[in-house]
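I would like the atomic coordinates for the input below:
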Amino acid sequence: MARPFLLVALLCASLTFITTCVALHLELTHVDAKEGCTVGERLRRATERTRRRRLASSSMAGGVTAPVHWAGTSSPQYIAEYLIGEPPQRAEAIIDTGSNLIWTQCSTCHLSRVTSCFPQNFPLYDPSLSSTARAVACSDAACALGSETQPCNNTSSSSSNNTPCVVLTSYGAGEIAGVLGTETFTFGSSNEVSPLAFGCIAATKLTPGSLNNASGLIGLGRGKLSLVSQLGATNFSYCLTPYLSDATVNTSHLFVGSPAGPMGEAPVTSVPFVESPSDDPFNTFYFLPLTGISVGQVKLDVPTAAFDLRQVSPGMWAGTFIDSGSPFTSLVDVAYQALRSELARQLGASVIVPLPNDADVESELCVASGDASLVPPLVLHFGGGGDAVVPPENYWAPVDTDTACMVVYSSGGPNTTLPSNETTVIGNYMQQNTHLLYDLANGVLSFQPADCSSM
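Below is the predicted model:
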């Protein structure tokens, strides 16, 4: 699949990878802010995205402001608008802590005979129109920074200096391919970041609607090609407004390099990150030391080891991580079954079987909307830190005017394989109206309840 892209270059020059250190502030909005979507449509498509995300795991003080919105019904995500190149060209990207690569679809898409690129809101980025576009050769050091890229087989060959660095990577929704380049990115009106290494994507094979007309992704993971790493940032934070709020008015916020501090008097829970596996040179995920879950005052009878970071097969790791790119939370099956049973016990006669037209979220546990106030909060217990309280509205959703259902799923579905079926993922729906501060210098994640729309 990579062969056609060896013929595609951004420009003839190769550029050594450069790390910058800049503070960014991006405004985020839901992708479906531009669409008229029912609650059921939003939740159904969020469920589809969550399922695709699970399958992906088995393959494994200054500031800038950029408008960001919710990616919408087919891919409920948080999206940033930005400018790329000189003169600038508009683009949009999903904000994703569960991946590293920054990428956008390019005008070279039409050169591919494998598959065409997906529709997007803005014209395809055209590197030939930009004076700041540069190609990265397969012999360049930047080409060896991530698992998404393909370095030269023989870097001593003089011809390798003119051979583009191939980008080829997989997601739950499919695959993308192209070449690595560097380019000037502008977030907001006066916050230029130059240069950033990114994937200029020439072909995609993604599930239709996966990015809901966004142009690509901005990875915020631990890897060296992520936005966070390229900026040399030691911290970042974000605050996500609820899915079902007025996303056209209530924007979310992402701070990179200069995160906002704690807001108001709400309690802050700080949790140490779990150290990534030593044999994973391209580590991505922000693993957390989850030790247990309580439903109201009742702690679930689930062994701590079910949440631990552990090797499940050669080169494959399972554990618990937080992910802004996954809509709903998925629990390792033993925890999911315990959660469902305890909620059913506490809710008792309030539990109902949803009607067929209420099956958008495919939940096994629902109540009438009038009984939604009976749903208890969850408490996530972390080792080395404290407890994070999850209010009912962050794991329970209205399917329609009559029914509300749980939107937490089992990671052990029939089509999942190692390691995703043994992994717990804390999705962005559970992160709503929570200010999350990633202190990378000290290896700590902090949670604080917040009104994200007023940040």
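
please make it C-alpha for all contacts and neighbour counts, starting now.
Will do.

so for stretch 232-252, first residue to last residue, what's the gap.
Between the opening and closing residues of stretch 232-252 there is a gap of 23 Å (Cα to Cα, to the nearest Å).

in it, which residues are buried?
232-243, 247, 250-252 (16 or more other Cα atoms under 10 Å).

try stretch 162-178
162-174, 176-178.

same check, this time on stretch 296-311
Buried, per 16+ other Cα under 10 Å, within stretch 296-311: Gly296, Lys299, Leu300, Val302, Ala306, Phe307, Asp308, Leu309, Arg310.

likewise stretch 402-415?
Neighbour count says stretch 402-415 has Thr403, Ala404, Cys405, Met406, Val407, Val408, Tyr409, Ser410, Ser411, Gly412 buried, by 16+ other Cα under 10 Å.

same question for stretch 100-115.
So, applying 16+ other Cα under 10 Å, buried residues of stretch 100-115: Asn100, Leu101, Ile102, Trp103, Thr104, Gln105, Cys106, Ser107, Thr108, Cys109, Ser112.

picking that back up, got CSV for the buried residues of stretch 296-311, with distance to Ala23 too?
Formatted as CSV, the buried residues of stretch 296-311 follow (distance: Cα to Cα, whole Å):
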residue, distance to Ala23
Gly296, 39
Lys299, 41
Leu300, 41
Val302, 41
Ala306, 38
Phe307, 34
Asp308, 33
Leu309, 32
Arg310, 35
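
farthest pair within these?
Gly296 and Arg310 (28.5 Å; Cα to Cα).

Ala46 is in contact with Thr73, isn't it?
Yes: under the criterion of Cα atoms under 8 Å, Ala46 makes contact with Thr73 at 6.7 Å.

one more sequence to fold, the one below, so I can look at both together:
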Amino acid sequence: MAASSLLSLMFLISTLLLASSSLSVAPNPTTFTIPLSAIFTKNQPSDPIKTLNSLASSSLTRAHHLKHPKTKPPLTKTKVFSHSYGGYSISLNFGTPPQTISFILDTGSSPIWFPCTSQYICIDCHIDPSKIPLFIPKLSSSSKFIDCQNPNCARISSSNPSSKLCQGCNCSQACPYSFQYGIGSTLGLLLSETLDFPEKLFTNFLVGCSIISTQQPAGIAGFGRTPESLPSQLGLSKFSYYLISQRFNDTSESSDLTLYRGSSSDAKTPDLSYTPFRKNPVLNDSTFREFYYVDLRKVIVGSKSVNIPYKYLVPENNTNGSGGTIVDSGTTFTIMATPIFDAVATTFEAEMGNFSRASAAAEAFIGLNLCYNITGLKFEKIKFPKLTFEFMGGAKMELLVVNYFLPVDFGNSSFVCLTIMTDIILDLVEPAIILGNTQQQNFYVEFDLKNNRFGFRRQSCNKK
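Reported below is the predicted structural model:
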């Protein structure tokens, strides 16, 4: 679709601009709890290898976007299967009366947007358009589109390509935006709405009314560190979640996302190990300002500490800020720069000496970088080397085997594959390590924004 057509469609929709109504506000709450579910599409394919390959490809593409956020992702080369997003969703209520919309929980981005208006178009989404929940502004008395002269428009537009959409045209009626993601993109108009929790109404909440998306059948709730994120707009002191252990198949199980608002003490949550958030690298264009950096100091495989050059573990304050580790709920598998991954893989190979490595062809077909043949053996009976991430301050994340090894049946053979990946094209700029949601499963994690620290403890999250 041509850019002129997109703009024409956006300004047609901007005529839906409605006046805000007065709203009553409930007493200030301290916490909100939202059900958190693994995301799956309809019509799941029966081939688990295709699904796994898709998840691996999506993780790499997502990592490429996080490292190169101003580079348009290779959308045409990204395969999306309707088996699973490999992500997690929450439901939020927007509007008056409220409309319930599903969002992907994403700590690697900041904007919040939903599929919007009856004109919404989703390209390459592999889902029946009638199955996509839409927000309809004309059904809400609190909907109000933001015009280009509003300071909020400049704040959103200055950090993404949407700023160019206002050049050379009349943008007095609505503020356009364009957000890029690892596995897609979205374009729409900035909206002021009411976010409706049972305990409190949040008026004048900035949210994107997306009218065209690519490979994005659901909205995204950005939990990043910049002012337009959900935590920033709600004034959260911290938020926490725990992720169910999913095997990339459909499930009705869910866990909780908890939002903490207002003042909070410096006291640590019982049984949590903490490491401080690292100050984001100072770059010329503040490209990576929304990420949650942590200081990963050691990767331990079995009893051996992997030899990782220090320069990869600490981001540098230069123009591209290479190095460092971020925590991202939107990436499925952890991504490591090649020198780090090679060192980790070499240590695993030494510890897994009794097992034969899968062929390069098998690994390429599966989509993961390190697999072993376990044909004839039961995954649950195998004693695997432990994997531990040690952070600044001594906090150790001791992973369960299901957090880093995945059983895969391929033809007449059975394999286990490491759900940590690398790609040489991702090594040029930061971050060097992206801690994905597979490695966060079965952990209770806390983003303490007030005290600037990341906490975690191992916790069984599945209810059955």
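
filter the buried residues of stretch 100-115 of structure 1 down to the ones in strands?
The strands, defined by DSSP state E, take in Ile102, Trp103, Thr104, Gln105 from the buried residues of stretch 100-115 of structure 1.

just tell me what the first one corresponds to in structure 2.
By TM-score structural alignment, Ile102 of structure 1 lines up with Ile112 in structure 2.

do the same with Arg49 of structure 1
Checking TM-score structural alignment: Arg49 of structure 1 goes with Ser58.

ok so that match is a helix residue?
Yes: counting by DSSP: H, G, I helix; E, B strand; the rest coil, Ser58 of structure 2 is located in a helix.

re earlier: nearest to Ser215 of structure 1 among the buried residues of stretch 296-311 of structure 1?
Leu309 (33.1 Å).

if I look at the counterpart of the closest one in structure 2, how far off is Gln439 of structure 2?
For Leu309 of structure 1, the aligned position in structure 2 is Pro315, judged by TM-score structural alignment. Distance of Pro315 of structure 2 to Gln439 of structure 2, computed by Cα to Cα: 22 Å.

what helix or strand is the residue most central in space within structure 2 located in?
Closest residue to the average C-alpha location of structure 2: Gly330 at 1.8 Å, with Cα atoms, centre = their mean. Under the criterion of DSSP states H and E, Gly330 of structure 2 resides outside all helices and strands.

now it, nearest residue through space, not along the chain?
Asp106 (4.9 Å; Cα to Cα, 6 or more residues apart in numbering).

looking at it, the one you found is touching Arg225, isn't it?
No: the criterion here is Cα under 8 Å, and Asp106 of structure 2 misses it with Arg225 at 11.3 Å.

now the helices: where do they sit in the stretch 301-450 of structure 2?
All helices of the stretch 301-450 of structure 2, identified by DSSP state H, counting those that start in this stretch, fall at 310-313, 338-351, 360-366, 401-404, 437-440.

what's the mean deviation for the fourth one versus structure 1?
Just to be clear, that refers to helix 401-404 of structure 2. Aligned to structure 1 and superposed, helix 401-404 of structure 2 gives a mean residue distance of 1.1 Å (mean Cα distance after the TM-score superposition for structure 1).

thinking again about what came up before, mind checking which of the buried residues of stretch 162-178 of structure 1 land in strands?
Using DSSP E, the members of the buried residues of stretch 162-178 of structure 1 that fall in strands are Val166, Val167, Leu168, Thr169, Ser170, Tyr171, Gly174, Ile176, Ala177, Gly178.

tell me who's in contact with the fourth one.
Okay, so that is Thr169 of structure 1. Residues in contact with Thr169 of structure 1, defined by Cα atoms under 8 Å, 6 or more residues apart in numbering, are Ser147, Glu148, Thr149, Glu175, Ile176, Ala177.

for the fifth one, same thing?
When contacts are counted by Cα under 8 Å, 6+ apart, Ser170 of structure 1 touches Ala56, Ser59, Met60, Ile176.
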